[in-house]
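J.: below are the sequence and a predicted model for it; my questions follow.
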Amino acid sequence: MDRFKMTRSTLATLLISLREQYEKTPLEIIEDALDSNDPLQQINLSPLLIKISKLKPETAGLSINEIANLGNLLEYAMVTSTAIQNWVKRDIKELIGAPMHGKKYSIDQAAILFIVEDLKVVLDFESIRKALTMVFNNPADRSDDIIDPVYFYKGYADIFCHLYKQDLNDQLEKRIEAKVQQFILSLNIDPIHHEKVKKLLSISVLSIFSSCFHSKAKSLMQKTILES
């Protein structure tokens, strides 16, 4: 099960199917994700996914541990239940509200937590609160939201998957690799060290891209706050 990862688009679709009637059941969405992850390998459902696949839209709720464990199945993410506890008790308490299903959080609340997980990479919690309260209002009443939290999550998840998977991922990494290889060949380095140097150079280039996108996201956030 350690090899299994799902995209944010898959998780967003799963959340929608847990909250309302959808064209596919939660189990079908999970099975599709398992198949696309590694079609040649049979991967058994974890207890968490089995439990989630049986939830009914009218009563679906997720505990903090379940949200964290589900988040850890995502690509490029690392979620801890301790961090989520801190968010709901302190950092985004007013944004997330109290658990809607006893001690469990609603699907909308879970979606907001996954959104926060993504935004915290580039924004501080004060900025996150300001940003999300522009579109998500009273946590106890989703009818006054400008956009539904789950569909907000699915929207940017789908855009990322489309751009990164189809455009940036292959093209960017191939172009970096080609440029790095070209640079290495121009140097007097023993071929036995080429692969090691190539990987470290690629990591360095990707790090700059990360910093660049980080900076652009923060700049756009500041502009958004000033214009609100």
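T.: Arrived safely, thanks for sending.

J.: from now on I want contacts and neighbour counts done on CA atoms only, so please keep to that.
T.: Fine.

J.: tell me how many other residues surround residue 213.
T.: Using other C-alpha atoms under 10 Å, residue 213 is surrounded by 13 other residues.

J.: residue contacts, it?
T.: Counting by C-alpha atoms under 8 Å, 6 or more residues apart in numbering, residue 213 touches no other residue.

J.: and here is the other one:
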Amino acid sequence: MNRRDSIKSLLLGSVAAGLALNGCVETKPEVKEIVSNDPVYGRTDKEKLRDKKLNDKTFLTEYELSTIAVLCDIILPSNDEYGSATEAGVKEFIEFIVKDLPYHQVPIRGGLMWLDGYSNKLFNKEFVSCTNAEQLQICDQIAYPEKTKQELKQGEHFFTLMRNLTLTGYYTTEMGFKDLGYKGNTPNVWDGIPEDVLKDHDVSYDEEWLAKCVDQSKRGDIAKWDDDGNLIS
């Protein structure tokens, strides 16, 4: 099982990642709408004005965002069917979140500084300048809380926050929904009461009624009734 499948398996088995931001997820799945300057999702005028103010602000630098992009794609890389976290707009989502929920600002910025400091200690260069193998070597040391060395606990807390933000951002986008196989409120196909149940109650369908009501080719048709309550079509 690869890293992406492992994360999906954990996510499907728990809602913890989805709740990690304590209500920061918008009701629409498309993250790029959340970070848009002119959102089209369901928002009040007051909420739209607040979103615009947040979007007009800048907190994270381009360098910090480039580091976040690398981390996001390490946590959720692309596969043969779906794009990576950054392709789903997770970097922009995190930039919005640190302005929407300012208590994330110090942990994120401090964590990025810690990451570069540790990377310089190991490889004499910043995290974004490391090779993929070197980046994974660093992440592997802070990605597993029960195995993290005491001196790397700050890095562990930062990586856990980044993982939660990445999963929340990705799996609330259209791409993430499709990756999970989530279909939402999709109507079931009803083909009538099962035959064994009908037999138990000694009843059966009238063939004419059955043809009108259980014909799946007519699912989209609007039923019409006469004045006596009889189904016309």
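T.: Everything's here; your move. Treat the numbers as computed from the prediction; the structure is a model and nothing was measured.

J.: any idea what the TM-score is?
T.: Here the TM-score for the pair of chains, by TM-score structural alignment, normalised by the length of the first structure, is 0.25; 97 aligned residues with a C-alpha RMSD of 5.7 Å.

J.: list the buried residues in the helix or strand in which residue 209 of the first structure is found.
T.: Per DSSP states H and E, residue 209 of the first structure falls inside helix 194-227. Residues of helix 194-227 of the first structure classed as buried by neighbour count (16 or more other C-alpha atoms under 10 Å): 197-198, 201-202, 221.

J.: show me which of the residues you listed is closest to residue 36 of the first structure.
T.: The closest of these to residue 36 of the first structure turns out to be residue 202 (C-alpha to C-alpha; 27.4 Å).

J.: ok, now which ones touch that closest one?
T.: Counted by C-alpha under 8 Å, 6+ apart, residue 202 of the first structure has contacts 176-177, 180.

J.: got CSV for the buried residues of helix 194-227 of the first structure, with distance to residue 50 of the first structure too?
T.: Shown next, in CSV, are those (distance: C-alpha to C-alpha, whole Å):
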residue, distance to residue 50 of the first structure
197, 44
198, 42
201, 42
202, 39
221, 38
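
J.: show me which of the residues you listed is closest to residue 149 of the first structure.
T.: For those, the closest approach to residue 149 of the first structure (C-alpha to C-alpha) belongs to residue 221, at 18.4 Å.

J.: separation between the closest one and residue 211 of the first structure?
T.: Applying C-alpha to C-alpha, to the nearest Å, the value for residue 221 of the first structure to residue 211 of the first structure is 15 Å.

J.: same check, this time on residue 18 of the first structure
T.: Taking C-alpha to C-alpha as the measure, residue 18 of the first structure falls 36 Å from residue 211 of the first structure.

J.: mind listing the helices for the first structure?
T.: Per DSSP state H, the first structure carries helices over the ranges 8-19, 26-37, 47-53, 64-71, 81-86, 93-96, 107-119, 125-132, 149-160, 173-185, 194-227.

J.: pick the one among the buried residues of helix 194-227 of the first structure closest to residue 53 of the first structure.
T.: Proximity of these to residue 53 of the first structure (C-alpha to C-alpha) peaks at residue 221, which lies at 36.3 Å.

J.: list the contacts of the closest one.
T.: Contacts of residue 221 of the first structure by C-alpha under 8 Å, 6+ apart are 127, 131.

J.: for it, give its distance to residue 156 of the first structure.
T.: Counting by C-alpha to C-alpha, the gap from residue 221 of the first structure to residue 156 of the first structure is 16 Å.

J.: for residue 210 of the first structure, same thing?
T.: 18 Å.

J.: for residue 119 of the first structure, which non-adjacent residue is closest in space?
T.: Spatially, and ignoring its direct neighbours in sequence, residue 119 of the first structure is nearest to residue 128 (6.9 Å; C-alpha to C-alpha, 6 or more residues apart in numbering).

J.: count of residues packed around that neighbour?
T.: Neighbours of residue 128 of the first structure under the rule other C-alpha under 10 Å: 19.

J.: so it sits against residue 117, correct?
T.: No: assessed by C-alpha atoms under 8 Å, residue 128 of the first structure is found out of contact with residue 117, at 10.1 Å.

J.: hang on, the earlier thing: which one (most neighbours) among the contacts of residue 202 of the first structure?
T.: Neighbour tally across the contacts of residue 202 of the first structure (other C-alpha under 10 Å): the maximum, 19 neighbours, falls on residue 180.

J.: perfect, that will be all.
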